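A.B. asks: Build me a structure from this.
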Amino acid sequence: MAQDLVVQRPEGLYCPAGDFFIDPWRPVLRAVITHAHSDHARVGNGHYLASAAGEHVLRARLGDIHLQTLAYGERIVHHGVTLSLHPAGHVLGSAQVRLEHGGAVWVASGDYKVAPDPTCAPFEPVRCDVFITESTFGLPIYRWCPDADLFAGINDWWARNVLAGRASVLACYSFGKAQRILSGIDASIGPVIVHGAVEPLNAAYRAAGVGLPDTQHVTEVKDKADLRRALVICPPSAVASPWIRRFGDAGTAFASGWMQVRGTRRRGGWDRGFVLSDHADWPGLLEAIAATGAQRVIVTHGSGPVLARFLGELGLRAELFETEYGGDAVEADTQEPPA
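C.D. replies: Have a look, this model is predicted:
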């Protein structure tokens, strides 16, 4: 029986034939990184391999690392394992990892979404024998609305707050979610202010050629009246900090896939909740899995048991990997917002 191309180890997902890890959660010698969210990309590894499209963001988050990059679709061979990276559609630079060895093809998805997003390359289905998939929103209740409807709602909420003379504070994850929101809003409604945690990622996106509207730090606003017309993009943690006080009586909203669940917005104390996620919803997960043609599917973080059971009922060989993904300690979309 052929050895599995990817197995579980205490350090993370390991490719024995190639002697490297994919998104390890403990320091290792060689790490292939699917994207720069901090539950997948951590400091301390000896050598990093990631997509060229994600270089700016990865360096912005991890600093001075020994980084090798690959263009999407470019192939390299390491210890006899052919490796290539393919767009995952999750955030800028996100990649699926394709491994080929001994006549078998495995793909590790990392995090992904199939919905269109102008700030990153779209998800690319990769045919394989075994597909390792995330399942962050792996329940049938999670179904995203079209972006046009979502951003119409955000713009309307912002415009109504402008008429009421108060700022619109929109909390979201600083990397990926913030830039996707910036790309979809109507910036003619008012000034756009971003938190200090967001702007370095904006700079990395702009350096990668992604167009974003002009943004300001709050300290750069000269006319204080602009604070009452502004859309303020910040991490959720900032809403509970003294930083938020300078905006006075502001409307608050949270943008997350968790807003799909009735009661989550109320428990968090938000005025509005916008259902926006950089992960695939239930139909997106099933669509992506089917497109791979894989007969064996290994499910990682999220609602893994539910998705695995459903895939088994479809006749696929479905299994689970226990991972430490979804544990971003800052403000990841993979964590429910605090009550």
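A.B. asks: Please make it C-alpha for all contacts and neighbour counts, starting now.
C.D. replies: Fine.
A.B. asks: quick one, helices of the stretch 151-300 of the chain?
C.D. replies: 177-184, 199-207, 236-239, 264-268, 282-292 (DSSP state H, counting those that start in this stretch).
A.B. asks: Quick one: closest of the ones you listed to Thr136.
C.D. replies: helix 282-292 (9.5 Å; Cα to Cα).
A.B. asks: Quick check: buried residues in that closest one?
C.D. replies: Across helix 282-292, burial judged by 16 or more other Cα atoms under 10 Å covers 282-285, 288-289, 292.
A.B. asks: got the contact list for that helix?
C.D. replies: Applying Cα atoms under 8 Å, 6 or more residues apart in numbering, the contact partners of helix 282-292 are 113-115, 125-128, 131, 133, 135, 137-143, 297.
A.B. asks: For Ser174, which non-adjacent residue is spatially closest?
C.D. replies: Distances taken as Cα to Cα, 6 or more residues apart in numbering put Val198 closest to Ser174, at 4.9 Å, once the chain neighbours are dropped.
A.B. asks: That neighbour: what's it in contact with?
C.D. replies: Contacts of Val198 (Cα under 8 Å, 6+ apart): 174-175, 178, 233-235.
A.B. asks: Could you list which of the residues you listed belong to strands?
C.D. replies: Of the contacts of Val198, the ones assigned to strands by DSSP state E are 233-234.
A.B. asks: Let's see this one next, to set against the first:
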Amino acid sequence: MSLLELTKSGLYCPQADVYIDPWRPVEMAICTHAHSDHARWGMKHYLAHHDSAEVMKLRLGADLSLETLGYGEKLVINGVQISLYPAGHIPGSAQIRLEYGGKIAVVSGDYKVEDDGLSEAFEPVRCHEFVSECTFGLPIYKWESQSEIFNQINSWWKENATAGRNSVLFAYSLGKAQRIIQNLDQEIGEVYVHGAIWNTNQALIRNGIELRDVKLVTADLPKSAYQGALIIAPPASMNTPWMKKFTPYQTGICSGWMAVRGSRRRRAADRGFILSDHADWEGLISAIEATEAEKVYLTHGNTASFGRFLKEEKGLDALELKTLFGEEDES
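C.D. replies: The predicted structure follows:
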């Protein structure tokens, strides 16, 4: 007996009559986290972790029909015990654990195994069925420690400030931007953020998440205010008129894709920093092995090659799932 099936609306648990991260409107959606490829508009009711509440309201509407749980809390629907466990991806990200008739399934959503000091650290959950992303499911993806990456970012910022240049760093507005803010050396200069990041920060703060103070980029600030500053902006603002106020500047981009040769040049950034909110190759393998799952379902990413590896090298029953995940967070 499987607790999960893939339908045209998304992953479905028929025993509980609930969907996990559905992409079409349904009666009840359990959301692993608040990125828009996992928490979509149009569901009648939502269930998510407490720390996702304010961001989901910001993105999907203040009148959202939303119920929240803490990590480890249990909710029973039609005899199915539902609980949430940390995924380590962004604040409020959760793995969804379903238990029914002696069987346990876990839908992990997106996850990373390094503790970033902001999100609740990833917690392996033993189960019979495990649904895993594999965005970076190739051996070429091996992350350096977070501390090393932030040493690189701070050194780049300091070098720019010393040379009279401003630093514009592109990072996704939910999760990665806040992770960067928490790890910058603010002795170097002021930190400013784009409005999309500012609004996300305020939502997270309303949820009780502590973030360091930053300043909002506004139209009335003089150009001199940004001298030697680091400005964090979403990737969509790259090469737009919004950037003119920071001249002279250098640009950097934070993404796991920076591990691929040529990615920085294709995105027209001066520097690339390999910083991802997803697990790398070894992280995926360690997370999957820790579940002791009998069957592994693979979603967005290198599903075919990673699935072959799990079958041939690890002896696991691995299946690909064609989903609509992986569209938003720049990884």
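A.B. asks: hmm, back to that, could you identify the most distant pair in the contacts of Val198 of the first structure?
C.D. replies: The distance between the two most remote of these (Cα to Cα) is 11.4 Å, for Phe175 and Ile233.
A.B. asks: Just the buried subset of the contacts of helix 282-292 of the first structure, written out for ChimeraX, thanks.
C.D. replies: Buried subset of the contacts of helix 282-292 of the first structure, written as a ChimeraX selection, criterion 16+ other Cα under 10 Å:
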select :113,114,115,125,126,127,128,131,133,135,137,138,139,142,143,297
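A.B. asks: Show me the contacts of helix 282-292 of the first structure that map onto strands.
C.D. replies: Using DSSP E, those in strands are 131, 133, 135, 297.
A.B. asks: So which residues of the stretch 1-150 of the first structure form helices?
C.D. replies: 55-62, 147-164.
A.B. asks: so the shortest one versus helix 199-207, what angle?
C.D. replies: Put simply, helix 55-62 of the first structure runs at 160 degrees to helix 199-207, going by axes from the mean of the first three to the mean of the last three Cα atoms, to 10 degrees.
A.B. asks: what stretch of the second structure lies opposite helix 55-62 of the first structure in the alignment?
C.D. replies: Mapped onto the second structure using TM-score structural alignment, helix 55-62 of the first structure spans residues 53-60.
A.B. asks: With the first structure overlaid, how far apart is the matching stretch on average?
C.D. replies: Here the mean offset of stretch 53-60 of the second structure against the first structure after fitting is 1.6 Å, by mean Cα distance after the TM-score superposition for the first structure.
A.B. asks: now that stretch, how far from the centre of its chain.
C.D. replies: How far stretch 53-60 of the second structure lies from its chain's middle: 15 Å, per Cα atoms, centre = their mean, to the nearest Å.
A.B. asks: Give the buried residues for that stretch.
C.D. replies: Judged by neighbour count using 16+ other Cα under 10 Å, the buried positions of stretch 53-60 of the second structure are 53-60.
A.B. asks: Export those to CSV and append columns for distance to Ile205 of the second structure.
C.D. replies: Shown next, in CSV, are the buried residues of stretch 53-60 of the second structure (distance: Cα to Cα, whole Å):
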residue, distance to Ile205 of the second structure
Ala53, 11
Glu54, 9
Val55, 10
Met56, 13
Lys57, 13
Leu58, 12
Arg59, 15
Leu60, 18
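A.B. asks: Could you report the distance from Pro234 of the second structure to Ser255 of the second structure?
C.D. replies: 12 Å (Cα to Cα, to the nearest Å).
A.B. asks: Next, show the common contact partners of these two.
C.D. replies: Ala171.
A.B. asks: tell me the two of the buried residues of helix 282-292 of the first structure that are most distant?
C.D. replies: Trp282 and Thr292 (16.1 Å).
A.B. asks: Ser65 of the second structure versus Leu6 of the second structure, what's the distance?
C.D. replies: According to Cα to Cα, Leu6 of the second structure stands 24 Å off from Ser65 of the second structure.
A.B. asks: same check, this time on Leu84 of the second structure
C.D. replies: Taking Cα to Cα, one finds Leu84 of the second structure at 19 Å from Ser65 of the second structure.
A.B. asks: So if I had to pick from the two, which one is more boxed in?
C.D. replies: Per other Cα atoms under 10 Å, whichever of Leu84 of the second structure and Ser65 has more neighbours is Leu84, with 27 against 13.
A.B. asks: Tell me who's in contact with that one.
C.D. replies: Shown in contact with Leu84 of the second structure (Cα under 8 Å, 6+ apart): 49, 69-74, 94-97.
A.B. asks: List just the nearest of the residues you listed to Ile188 of the second structure.
C.D. replies: Nearest to Ile188 of the second structure among those, with distances taken as Cα to Cα, is Ala94, at 34.7 Å.
A.B. asks: hang on, Ser305 of the second structure is in a helix, isn't it?
C.D. replies: Yes - Ser305 of the second structure forms part of a helix when assessed by DSSP: H, G, I helix; E, B strand; the rest coil.
A.B. asks: burial of it, as a residue count?
C.D. replies: Neighbours of Ser305 of the second structure (other Cα under 10 Å): 12.
A.B. asks: corresponding residue for it in the first structure?
C.D. replies: Ser305 of the second structure maps onto Val306 in the first structure, by TM-score structural alignment.
A.B. asks: Make sure its match is actually in contact with Thr136.
C.D. replies: No - Val306 of the first structure is beyond contact range of Thr136, at 11.1 Å (criterion: Cα atoms under 8 Å).
A.B. asks: Which residue, other than its chain neighbours, is closest to Asp129 of the first structure?
C.D. replies: Ala294 (4.6 Å).
A.B. asks: One more: Asn183 of the second structure?
C.D. replies: Phe150 is the one closest to Asn183 of the second structure (Cα to Cα, 6+ apart), at 6.6 Å.
A.B. asks: Pull the contacting residues for the one you found.
C.D. replies: With the criterion set at Cα under 8 Å, 6+ apart, Phe150 of the second structure makes contact with 180, 183-184.
A.B. asks: if we can go back for a sec, now the match of Ser305 of the second structure: how far from Leu285 of the first structure?
C.D. replies: Val306 of the first structure is 12 Å from Leu285 of the first structure, by Cα to Cα.
A.B. asks: Would you mind listing the residues touching both of these two?
C.D. replies: Overlap of the contact sets of Val306 of the first structure and Leu285 (by Cα under 8 Å, 6+ apart) consists of Gly138.
A.B. asks: How many residues are close by Tyr100 of the second structure?
C.D. replies: Tyr100 of the second structure: 18 neighbours (other Cα under 10 Å).
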